[in-house]
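# Sequence plus predicted model, see below.
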Amino acid sequence: MKIIQVKIKNFRSYANEIVVDFGDLTAFVGKNDMGKSTILEALDIFFDGGVIKIDKNDINKECTRNGDNEIQISVVFDNYPQELVLDTSNLTNLEEEYLLNKNNKLEIIKKYPTAGKPKTFLKANHPTNEECKNLHSLKITDLKKIIKEKNIICDNLTKSAELRKAIWKHYSNILQLQEIEIELNKEDAKSIWEQLEKKLPHYALFQSDRTNNDGDNEIQNPLKSAVAQIFKDEKISKELQTIAEEVIRKLQEVTNLTLEKLKDMNPEIAKTLNPKIPTIEQLKWADVFKSVSIAGDEDIPINKRGSGVKRMILLNFFRAEAERKKNNNEKSNIIYAIEELETSQHQYHQRLLMEALKNLSKEEGVQIIITTHSPNIVKQLQFENIRVVKNNENIKEIVKLEKHVLPIPSLNEANYLAFGEADEEYHNELYGCIDSRGLLDEYFKDKPQQKYKEFKDGKIINEYPITKTKYIRNQIHHPENTHNPKFTFGELQQSIKDMRDFIQASKGNQQ
């Protein structure tokens, strides 16, 4: 299963519903405190990843003042299972069960009243005709009753899915399909969620800031993530189930014999006792390996080392995963979410990590989500990977960049939109863009000027007035000329803004 869209409402800084499109590799960029990490942490809550625990402080304060205390996190999936067993040994599919939304995608909604236990829903384009709605909430006896009363033809009266299909076919011309929310917490619909939950991707969140203790998840999580994937292997799952069944059988035998012997001694006490043995579903095999970790020399935990070393281990975990999945042709569903992957790493390691993640995102069943403040990392991405998170008049906005609508198709433009400032390279690009369109004279018109000293062969050969943009351009291209006062950072940013405004205006005039 693959995330294609996420919707968040009434969660931290997101008061109104925000809709975010996802790809195989999705990067959230923007200034601090914009809400980038909030998206990753909302997904950890949705997938019950265990890193983030929801609480009442997560409810948006404005929504609370307006009497709305329900957090809502929705995820839309593509590549969903084509076949599911929704009833006992009854193979069916989501489309025939009218459990997909109007775009034919699987949309799961989780609502958290007062940040408490979630209620789970499907948004589905579903029959609303009174004669054939809410069929998933009916028991097989109720479905048979409808079949009999309405004289509906059904070839198999022993399977609920076949009964539902026959009823819907009978009313096919008047189903009155509408997009509605189907609650999955109700008793008769629980089996739908139980089956879907097994198919959800494994979500692994790696945060940037950690406390320095023996249970530091930044080191633990890569191995825990690996353990979770290993236990999803179908062959291993079947072998473990066989072992569990045998252990439970022997335990049942021992407890039954014990109670039989107890009856001989004290029948009254024996009557009050019952064997309590966990079901196979209750067994948590991954907990057996919950203490997996990595240790350095002399068994010193790696989490006692510097943050740079810890992040380096994480870096190489992803590099190893990319290589392993490629070599083994694995198709497991997993989402790696990494906050501020540049943390504690110099640029060479940042590039290595970004390349590993890009390669990993190309593997089937794998998605990568990152947040970053690094312009260098942004420049390693494609436009379709980038989501700029920003405030627009105090309203949260997430912009999906499209190359053809930008004033200049450059990843420096992406950095400018994300961080509000840019460097000399971007200044050169903007200047070159205006020059290539033959518009420099128009741009320079009526701009204030200042004197510039031209230096050649060890001496000043000329002094003349030029605009600030041209002045900055000359200094960038001729750093050997130190006879002019260096432009300031503020002047650089203002010149960049002026050129962007001019390019946008001239683009509109050309259209």
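Sure thing, it's come through.
# From now on I want contacts and neighbour counts done on CA atoms only, so please keep to that.
Noted.
# sec struct for residue 179, please.
Secondary structure for residue 179, judged by DSSP: H, G, I helix; E, B strand; the rest coil, is strand.
# Spatially nearest residue to residue 507, not counting backbone neighbours?
For residue 507, ignoring the flanking residues on the chain, the nearest one in space by Cα to Cα, 6 or more residues apart in numbering is residue 407 at 7.6 Å.
# dump the residue contacts of that neighbour.
500, 503-504, 507 (Cα atoms under 8 Å, 6 or more residues apart in numbering).
# Pull out the buried residues from stretch 478-490.
Residues of stretch 478-490 classed as buried: residue 481 (neighbour count, 16 or more other Cα atoms under 10 Å).
# Am I right that residue 373 is in contact with residue 29?
Yes: look at residue 373 against residue 29 with Cα atoms under 8 Å: they come within range, at 6.2 Å.
# Need the overlap of contacts for those two.
Common contacts of residue 373 and residue 29 (Cα under 8 Å, 6+ apart): residue 419.
# And the helices in the stretch 251-400 of the chain?
267-271, 307-328, 347-361, 375-378 (DSSP state H, counting those that start in this stretch).
# Dump those helices to CSV, plus mean neighbour count.
Converted to CSV, the helices of the stretch 251-400 of the chain look like this (neighbours: other Cα atoms under 10 Å):
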stretch, mean neighbour count
helix 267-271, 12
helix 307-328, 16
helix 347-361, 18
helix 375-378, 19
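# Need the residues that contact stretch 182-192.
The contact list for stretch 182-192, computed with Cα under 8 Å, 6+ apart, reads 86-87, 119-124, 136-139, 193.
# top of those by neighbour count?
Using other Cα atoms under 10 Å as the neighbour test, these are led by residue 124, with 26 neighbours.
# Quick one: residues in contact with the one helix or strand that one maps to.
In this assignment (DSSP states H and E), residue 124 forms part of strand 119-127. For strand 119-127, the surrounding residues in contact (Cα under 8 Å, 6+ apart) are 98-102, 106-112, 133, 175-185.
# Show me what the next helix or strand after that strand is packed against.
For strand 119-127, the succeeding helix or strand toward the C-terminus, using DSSP H and E, is helix 140-149. Judged by 3 or more Cα pairs under 8 Å, 6 or more residues apart in numbering; DSSP states H and E, helix 140-149 is in contact with helix 160-170.
# And here is the other one:
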Amino acid sequence: MGQFGSKPARGGDALRIESVGIVNFRCLDNVEVAFSDITTFIGPNGAGKSSVLRALDWFFNGGKLDERDVWSGHDGPPRIRVRVTFTDLTEQDREALGPRYAPPTASTFTAWRTWESGEDKMSGSALAFPPFEAIRSATSAATKKTAYNALRDEQQDLDLPKWTSASNVDGAMEDWERDHPDRLSDAESGGTHLFGFNGQNKLSGLFDFVLVTADLRAGEESSDVRGTIIGRILERTIDRGEVDAEFAKLADEIAEKQAAINAEHLTGQLADLAKKLSAEVESFTRGRSVNLQPVEPELKPQLTKIKVSIQDHLTETDVERQGHGFQRALLISSLKLLADHGTQDGSNSVICLAIEEPELFQHPTQARAFSTVLRDLASHPENNLQVTYATHSPYFVDARYFDQVRRVQRATDGDDAHAKVRIRHATLESVEARLQGYVKDTVVVARWHLVCNSHLAEAFFANAVVLVEGDSDKAIFDGVAARTTHFAIDGISIAAAQGKGHLYIPHAILSELEIPLVVFDNDSGCEGRMQADGKEAAKILDTERNLKKGNRDLLRYLGVTEEDYPEGPVAPHVVAIPDTLESVLTTHWPAWDLERQRIVASGQGVDGKNYPTYSLAAQTCPQTPTGVLLDVIAAARNLI
């Protein structure tokens, strides 16, 4: 992954999510998602971005599900299934998971969580003896014993020991598998075996998934309670053992002192009163008496509790009284600290930080800074932090790392069909394959910052993208579109590639995410302009030959019939401008330049190639544009 600005893949630094499969969870019918150090989910509201994060939260942290959480178009019994495949296993991971799930030869580990008709089950990929799996998946010790004894009777050559207890039989089966590796095969091992009858998760201490929801309350996560963010930090960083032991000792001393006080001041009085009550009761019934004793209160030692407050200049406030932006910043800072201490305490555990809409309540400059901090955190292996978020903000998308973007879309085949979610992903390999024979690898790397940083991040969020050569083209088409409806209302974005030769790379990326419209100049009038400038015939011929070749190469790459000088809509996704856009404006829309001059003279615009001035003139020009200018607008809207 050295190209396009991406960093090399890690090799065995810490456990990482490699891929996720989700079936029948809320709006997700059946999706597969590859994960990176940073995984960015984009897409319109309701597309399913947050559902991916919440499916992972259920996989790792559990929670109650019901039939309302099942995808509406499912067949058969209600069933939800989430698969997570991990990579970069360390020796600590292998030791914790055990040789069945993480043998020395395995580079990945896969686990499933399945909810079916109210039952929740965990399972993992393992090397196992298939007949043992039916025994391991038994839901009670009694059914397990029956299945084990049946196998023992049917296959006496296995030489299995007699049943004594469930735990002993588990050990016996593992010993047998260890001694007979040639008879094992890949299997999905039952949940009680993977996570224990007492619910001990084998991933506990190896991998933490923390979801910061859009409505998460920082005040709740800042309380010293088990499972909260602050609670996890305190658990990892503060040793309260001696303090709690002293509190327990103090509770015992108080109990002894209280017993002595009761004996000194109450015991005698209560004994006298009990004797009198017993005498009164004896007049009604025989053989019974009344005892009165002081109740010794059970003094449970109180564990140490930590309070979090914020010093705001001269005022100390609760977390809840701070602004929402600060509250989310506090949560993220706390998680960073949690990740840092996960490394310092030697546990080597990894945190996957998942955030819904990280841009919420953030000032634009803070959002940019927040994005940079998250990227820096996830980019350093020693932080043991994997980051994923669902966002609507281009601040959290870096076009250099396009392969970390997952575009989530929801569509249906008709009004009578259930909507399905699809997730598009532009991989490095797929983009390189598209560019093979058109762009050299070395050129790709050299051009990377120039091509992708300008408008591509915003284009990732659009329903359709118009890819043009330069900023002037973008300004003109933005203005022409606004004469009827702004492109932004249609969800259309225009991205400028800064030259015809630079169209290839952004087109390859956008094509993997969504088919873009390419608009370019055919430069057919270049020969005449060079002759008018007195250029040498040989130079004119050479330039003309290169222009024709460039046009043909681009058309061939776009899958369109090759021509020297294509014109107009040559395909639904390709429009060629006759000569240049400037010459089209001069010849077919001269009123545009008059409007531009009026805007400059009035002080509303700036002379020269100025984007806002060009766009405003195209929008307010009293003469209506015609020809290829409208062809581009129509082609763009046809994409959606």
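That came through, no problem. The structure presented is a predicted model; accordingly, all values stated were derived computationally and were not measured.
# what's the TM-score here?
Between these two chains, after superposing, the TM-score reads 0.64 (TM-score structural alignment, normalised by the length of the first structure); 440 aligned residues with a Cα RMSD of 5.8 Å.
# The first structure: which residue goes with residue 126 of the second structure?
By TM-score structural alignment, residue 126 of the second structure lines up with residue 124 in the first structure.
# Redo the helices of the stretch 251-400 of the first structure as TSV? Include distance to residue 431 of the first structure.
Output for the helices of the stretch 251-400 of the first structure, formatted as TSV (distance: least, Cα to Cα, whole Å):
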stretch	distance to residue 431 of the first structure
helix 267-271	90
helix 307-328	38
helix 347-361	27
helix 375-378	20
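# Which of these sits closest to residue 433 of the first structure?
For those, proximity to residue 433 of the first structure was assessed by Cα to Cα; helix 375-378 is nearest, at 20.8 Å.
# So which residues lie in contact with the closest one, not counting its own?
With contact meaning Cα under 8 Å, 6+ apart, helix 375-378 of the first structure is reached by 29, 342, 347, 350-351, 354, 372, 386, 411-412, 414-415.
# picking that back up, what about the contacts of strand 119-127 of the first structure, which are in strands?
106-112, 177-183 (DSSP state E).
# Kindly give a single PyMOL line that selects the buried subset of these.
Those of these that count as buried under 16+ other Cα under 10 Å are selected in PyMOL with:
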select buried, resi 106+107+108+109+110+111+112+177+179+180+181+182+183
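# tell me which of the ones in strands among the contacts of strand 119-127 of the first structure is nearest to residue 479 of the first structure?
Within those, proximity to residue 479 of the first structure (Cα to Cα) peaks at residue 107, which comes in at 56.6 Å.
# Show me what that closest one aligns to in the second structure.
That one, residue 107 of the first structure, aligns with residue 110 by TM-score structural alignment.
# So that match is in contact with residue 84, correct?
Yes: when contacts are counted by Cα under 8 Å, residue 110 of the second structure is listed as touching residue 84 (5.7 Å).
# Spit out the contact partners of residue 584 of the second structure.
Applying Cα under 8 Å, 6+ apart to residue 584 of the second structure gives the contacts 577-578.
# which SSE is residue 472 of the second structure in?
helix 471-482.
# Could you name the helices and strands sitting against that helix?
Using 3+ Cα pairs under 8 Å, 6+ apart, helix 471-482 of the second structure sits against strand 492-496, helix 611-620, helix 628-638.
# and with 6 Å instead?
helix 611-620 (3 or more Cα pairs under 6 Å, 6 or more residues apart in numbering; DSSP states H and E).
# what angle do the helix it packs on and helix 471-482 make?
30 degrees (axes from the mean of the first three to the mean of the last three Cα atoms, to 10 degrees).
# Show me what helix 611-620 of the second structure is packed against.
Packing partners of helix 611-620 of the second structure (3+ Cα pairs under 6 Å, 6+ apart): helix 471-482.
# ok, 8 Å please
helix 471-482, helix 590-601.
# nearest to residue 500 of the second structure, of the ones you listed?
Comparing these against residue 500 of the second structure with Cα to Cα, the closest turns out to be helix 471-482 (11.8 Å).
# contacting residues around the closest one?
Under the criterion Cα under 8 Å, 6+ apart, residues 468, 486-487, 494-496, 498, 581, 609-612, 614-619, 625, 629-630, 632-633 lie in contact with helix 471-482 of the second structure.
# same check, this time on stretch 48-68 of the second structure
By Cα under 8 Å, 6+ apart, the list of residues contacting stretch 48-68 of the second structure from outside reads 22, 25-28, 41-43, 78, 82, 112-113, 115, 117-118, 208-211, 354, 356, 389-390, 408-410, 421.
# Run the chain-centre distance for that stretch.
Remark: stretch 48-68 of the second structure is offset 13 Å from the chain centroid, using Cα atoms, centre = their mean, to the nearest Å.
# Repeat that for stretch 356-372 of the first structure.
For stretch 356-372 of the first structure, the distance to the chain centre is 11 Å (Cα atoms, centre = their mean).
# Over to stretch 71-86 of the second structure?
19 Å.
# what's the span of that stretch, first residue to last?
Distance across stretch 71-86 of the second structure, first residue to last, is 26 Å (Cα to Cα, to the nearest Å).
# Contacts for that stretch, please.
Contacts of stretch 71-86 of the second structure (Cα under 8 Å, 6+ apart): 15-29, 55-56, 59, 67, 70, 108-117, 418.
# From residue 34 of the second structure, how far out is the counterpart of residue 357 of the first structure in the second structure?
Correspondence of residue 357 of the first structure to the second structure, assessed by TM-score structural alignment: residue 374. From residue 374 of the second structure across to residue 34 of the second structure, the span is 19 Å (Cα to Cα).
# go on, residue 498 of the second structure?
31 Å.
# ok, now residue 554 of the second structure?
Residue 554 of the second structure is 31 Å from residue 34 of the second structure, by Cα to Cα.
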